[in-house]
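> Coordinates for the following, if possible.
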Amino acid sequence: MSRKLHLTAFLKPPGEYLAAWRHPEVDPGAGVDFESVLAFARTAEDAKFDAVFFADLVGVPLESQDVLSRVSVVNDSFEPTTLLAALAAGTSRIGLIATASTTYNEPYHLARTFASLDHLSAGRVGWNAVTSLNDGEALNFGRSAHVAHADRYARAEEFHDVVVGLWDSFADDAFRHDRDSGVYFDPDGLRSLRHKGEHFSVEGPLNIARPPQGRPVVVQAGASEAGRRFAARVAEVVFSGVRDLAAAREFYADIKARAAAFGRDPGSLKVLPALSVLTGETRTEAESKMDTLRTLMPPQVALAHLGYLLGGVDLTALPADGPLPDLPESNQSRTAQAEVYRRARARGATIRELAAEISADTGTVVGTPVEIADRMEEWFRTGAADGFTVIFPYLPGTLDDFTRLVVPELRRRGLFRTAYEGATLRDHLGLPRPERGTVP
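Predicted structure coming up:
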């Protein structure tokens, strides 16, 4: 059987573009309209995507009220694990991935939540393990500032290990339900965790049977040195924001080599870089759609988002037509900050020009279905990706266009499935069901 692309649909209703809610074809309140989100998930399921993927923040970024009042995503969206429970009942085959923080949760609670979701969905759930991003989140959990980068990754590693240990509390065949003997479960099939570490003390066991997948699929998106190490050790799906083909190849080779150094089969880790797409029947049609979207972005939102990518910096007091000054290393996403600096230094771009790139959404690939598929095939065949996390600037339009136009082109090339061949998210991704007690 030939190797196939893996596709996850990154759903951020009403769209990834910060002004998507203003688009005339968009429901501005889609972020908290379940029927809309369910329709998006079913569209992806009909197209045979591996999974839908929901990001999350546990707080609102520390921006001005003027900026915050002009965006929808950070202000008006479902808590994703709750959403997955509802989507599990409204879908039947597609995988369901939710983001949950290792910084502002406790391992037992999160292990129980995702084990429950895996049972509710009959084995279709994945956990995107993140360390959270900003001070606005920290303020909601009794802290004055976000946990330092190194500290939160150290916590994340231990957090993951505790969660996995809890998922393995019961053997797969522990629950006998033997009415005649009165034995509900075999006590020999139960193992308490008894974990005592630097960050956590968790006795266990988890009070639910082992998940249908053995363990929900673990997803990770860190691209810093600490993030890459964490992903290589524990992740089964790695999401990255790399845009450049050469950089994507370097990341792919590095993360696979690191996984091998941890004694893992590199094929057990799927690298799915972000791919924001906008397509149409013709290039002229696709570019016209992009032009419409670009008119919707308020300039103060673009400038604030640039500051957010740089680590939560207020850029309003700096000369807009001046160069980007040296700033302290970010305690949010260091990779995002480094990418902004790389683009700025490469062209000598001013702050105004960098903000304009955000308004123009220059990271979105705009083209015909053939052009989009050409790019995907090149990355897939030249060691840059095992598939893609597909990002949709506005919903449902760009999702509908991708499934209607690009997916058939990928199938014509033999690159994407025409039907699901298994029932679980692990089946879709070609990942084995882990044995109890194995690492990661």
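> Please count neighbours and contacts with C-alpha atoms only from this point.
Noted.
> Residue 417 reaches residue 4, doesn't it?
Yes - Residue 417 lies in contact with residue 4 (CA atoms under 8 Å); the separation is 6.9 Å.
> higher neighbour count, these two?
Remark: of residue 417 and residue 4, residue 417 carries more neighbours, 20 against 16, as counted by other CA atoms under 10 Å.
> residue contacts, the more buried one?
By CA atoms under 8 Å, 6 or more residues apart in numbering, residue 417 lies in contact with 4, 48, 411.
> what residues are up against the first one?
Counting by CA under 8 Å, 6+ apart, residue 4 makes contact with 414-417.
> can you rerun that using 7 Å?
415-417 (CA atoms under 7 Å, 6 or more residues apart in numbering).
> cool, and residue 373?
406, 409-410.
> at 10 Å what do you get?
367, 379, 405-411, 413, 415 (CA atoms under 10 Å, 6 or more residues apart in numbering).
> ok, how many other residues are close to residue 296?
For residue 296, the count of nearby residues is 16 (other CA under 10 Å).
> For it, identify the helix or strand it belongs to.
Assigned by DSSP states H and E, residue 296 belongs to neither a helix nor a strand.
> here's the other one to compare against:
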Amino acid sequence: MKRSFHLAGFQIAGAVTHSHPGWRHPKTTGDFLGLDYYANIARTLERGKFDFMFFADVLAIPRRYGDDIADTLRRGTQGAVGLDPMMVAAALAGATEKLGLAVTKSVTYFSPYDIARSFASLDHLSGGRVGWNVVTSLNQAEGQNFGRDEMLDHDLRYDRADEFLEVAYKLWNSWQEDAIVRDRASGFFADPAKVHEIHHVGPHFKVRGPLNVSHSPQSRPVIIQAGSSGRGKDYAARWAEAIFEIDPSPDSRRAYYVDVKARASNFGRDPSKIKIFPAVMPFVGRTEAEAREKQAFHNELADPISGLITLSAHTDHDFSRYPLDAPVGDIKAPGSQGLFAVARALSVKNDLTLRDVGKLYAQGIILPQFVGTPTQVADQLEAAWSAEECDGFMISAAWSPGAFEEFVDLVVPELQRRGLFRKEYEGKQLRDHLGLGKASLEPIARQRTPEASKVA
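Have a look, this model is predicted:
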């Protein structure tokens, strides 16, 4: 099967995405608290034939750095303000026609019934364009907003997340596709024989069912994940149909690609049905010098403390305790282990201090920055894709909406000219854009083959 090139647009329903200087950038326009801001970005991505718009999310104002929210608010760091992305996506379903809409929702603080119902509803309202980025919440501030002072152990969070999706699949499968009859003459609305209670009883959840939302256009949302630890990659290999990745190293991206695809095979899955999207931040100019000037201006705005506030939130570790001008130590982080491993490796390789790492993190959460003319940026994207580092890219804007507009107007036509990317959508549903085929509602077996254990 010929590989396809995929594109998604990264967004947070707030003032800051990966680019912490984004809200300060003079080219950032629009009100991030208003629908028009997101609708403008969504229509731009749809004009560029992107697969989907991806909304990350956090459930607390970050406070891990120094155990205080004052600096987060004062500096306007990632997470200082965040609208509920599910509501934004629901509104965007009416503002777009074919663009996929992917939303992050945590399995740590919500119930399977609540989430299954929300995504089935949004799949109906969007005509089958919904994806769910499944996350296990990773910091103490989020837990305290839901009455939990202690975080679950890292692997236990994933064990619970496995059962969460098993229950969600059962709920989405509790209505057969033809259960609704709506025979006005006879008054027969839905066939009870085609709606089923699930009677799930497990270590973490007890759910009777059925769902009170009928079978949705895609049967269920496209499952998206971002696992980077060994256990996280197993989870992604078992469930995910699209994977969001952050890694600035081509060699590491290639190794991740091979690893996750191998793990998927060992779960009995077709590796081609998992699309891996590393995030990149493009800077595009009419000349390379102009593009590098844009990059330098953006990066100079980055505040190291803002970056360390976000690194502390992501890792659930307080980096305010360490001297800014010393190297980053080998620290056991209970939160996002993969992101910290990348930051630590950069510190060791390039002899970076904690201040340096903070500045890099503020510039874009250590995303690789692809810089140059439209041809040069397309060259970098094509080279990474051809080397099987990925199946496509999560494009993250340094400022909004202009950086998305430049990419769509300048780089996408070059990708299309090379025959790498679609000129028109070939279907109406997100599964069509990703080339996934019909969704299965049978949970993937927990038991892995012996080969999978070797991969882990």
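> And the TM-score between them?
Once superposed, the chains reach a TM-score of 0.94 (TM-score structural alignment, normalised by the length of the first structure), with 437 aligned residues with a CA RMSD of 1.9 Å.
> for the equivalent of residue 230 of the first structure over in the second structure, what are its contacts?
Using TM-score structural alignment, the equivalent of residue 230 of the first structure in the second structure is residue 235. The contact partners of residue 235 of the second structure, taken as CA under 10 Å, 6+ apart, are 158-159, 161-162, 225-229, 260, 263-264, 446.
> Which ones among the residues you listed map onto helices?
158-159, 161-162, 260, 263-264 (DSSP state H).
> Go through the residues you listed and say which is closest to residue 119 of the second structure.
Of all these, residue 119 of the second structure sits closest to residue 161, with 16.5 Å by CA to CA.
> Kindly state which residue of the first structure is aligned to that closest one.
For residue 161 of the second structure, the residue aligned by TM-score structural alignment is residue 156.
> With residue 225 of the second structure instead?
With TM-score structural alignment as the criterion, residue 225 of the second structure lines up with residue 220 in the first structure.
> How about residue 209 of the second structure?
Applying TM-score structural alignment, one finds that residue 209 of the second structure aligns to residue 204 in the first structure.
> same check, this time on residue 284 of the second structure
Per TM-score structural alignment, residue 284 of the second structure is aligned with residue 279.
> which residues of the stretch 201-350 of the first structure fall in helices?
Listed in chain order, the helices of the stretch 201-350 of the first structure (DSSP state H, counting those that start in this stretch) span 225-234, 245-261, 283-294, 299-309, 334-347.
> Dump these to a markdown table, plus distance to residue 386 of the first structure.
A markdown table is the format used below for those (distance: least, CA to CA, whole Å):
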| stretch | distance to residue 386 of the first structure |
| --- | --- |
| helix 225-234 | 15 |
| helix 245-261 | 9 |
| helix 283-294 | 26 |
| helix 299-309 | 27 |
| helix 334-347 | 21 |
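> Out of those, which is closest to residue 437 of the first structure?
Set against residue 437 of the first structure and scored by CA to CA, those come closest in helix 225-234, at 13.8 Å.
> May I see the buried residues of that closest one?
Neighbour counts over helix 225-234 of the first structure (16 or more other CA atoms under 10 Å) mark 226-234 as buried.
> Return the member of those nearest to residue 44 of the first structure.
Nearest member of these to residue 44 of the first structure, counting by CA to CA, is residue 231, at 26.0 Å.
> ok, and the closest non-adjacent residue to that closest one?
Closest residue in space to residue 231 of the first structure, ignoring its immediate chain neighbours: residue 220 at 5.7 Å, by CA to CA, 6 or more residues apart in numbering.
> that older thread, setting aside sequence neighbours, what's the nearest residue to the match of residue 161 of the second structure?
Of all residues not flanking residue 156 of the first structure in the chain, residue 102 sits nearest, at 5.4 Å (CA to CA, 6+ apart).
> what does that neighbour align to in the second structure?
So, by TM-score structural alignment, residue 102 of the first structure is matched to residue 107.
> and if you look at residue 430 of the first structure?
Using TM-score structural alignment, the equivalent of residue 430 of the first structure in the second structure is residue 435.
> What I need now is the contacts of residue 235 of the second structure written out in JSON lines, including neighbour count and distance to residue 99 of the second structure for each item.
What follows is the contacts of residue 235 of the second structure, written out as JSON lines (neighbours: other CA atoms under 10 Å; distance: CA to CA, whole Å):
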{"residue": "158", "neighbour count": "21", "distance to residue 99 of the second structure": "30"}
{"residue": "159", "neighbour count": "15", "distance to residue 99 of the second structure": "32"}
{"residue": "161", "neighbour count": "21", "distance to residue 99 of the second structure": "28"}
{"residue": "162", "neighbour count": "18", "distance to residue 99 of the second structure": "28"}
{"residue": "225", "neighbour count": "24", "distance to residue 99 of the second structure": "19"}
{"residue": "226", "neighbour count": "22", "distance to residue 99 of the second structure": "21"}
{"residue": "227", "neighbour count": "25", "distance to residue 99 of the second structure": "24"}
{"residue": "228", "neighbour count": "23", "distance to residue 99 of the second structure": "27"}
{"residue": "229", "neighbour count": "16", "distance to residue 99 of the second structure": "30"}
{"residue": "260", "neighbour count": "26", "distance to residue 99 of the second structure": "26"}
{"residue": "263", "neighbour count": "26", "distance to residue 99 of the second structure": "30"}
{"residue": "264", "neighbour count": "26", "distance to residue 99 of the second structure": "27"}
{"residue": "446", "neighbour count": "12", "distance to residue 99 of the second structure": "33"}
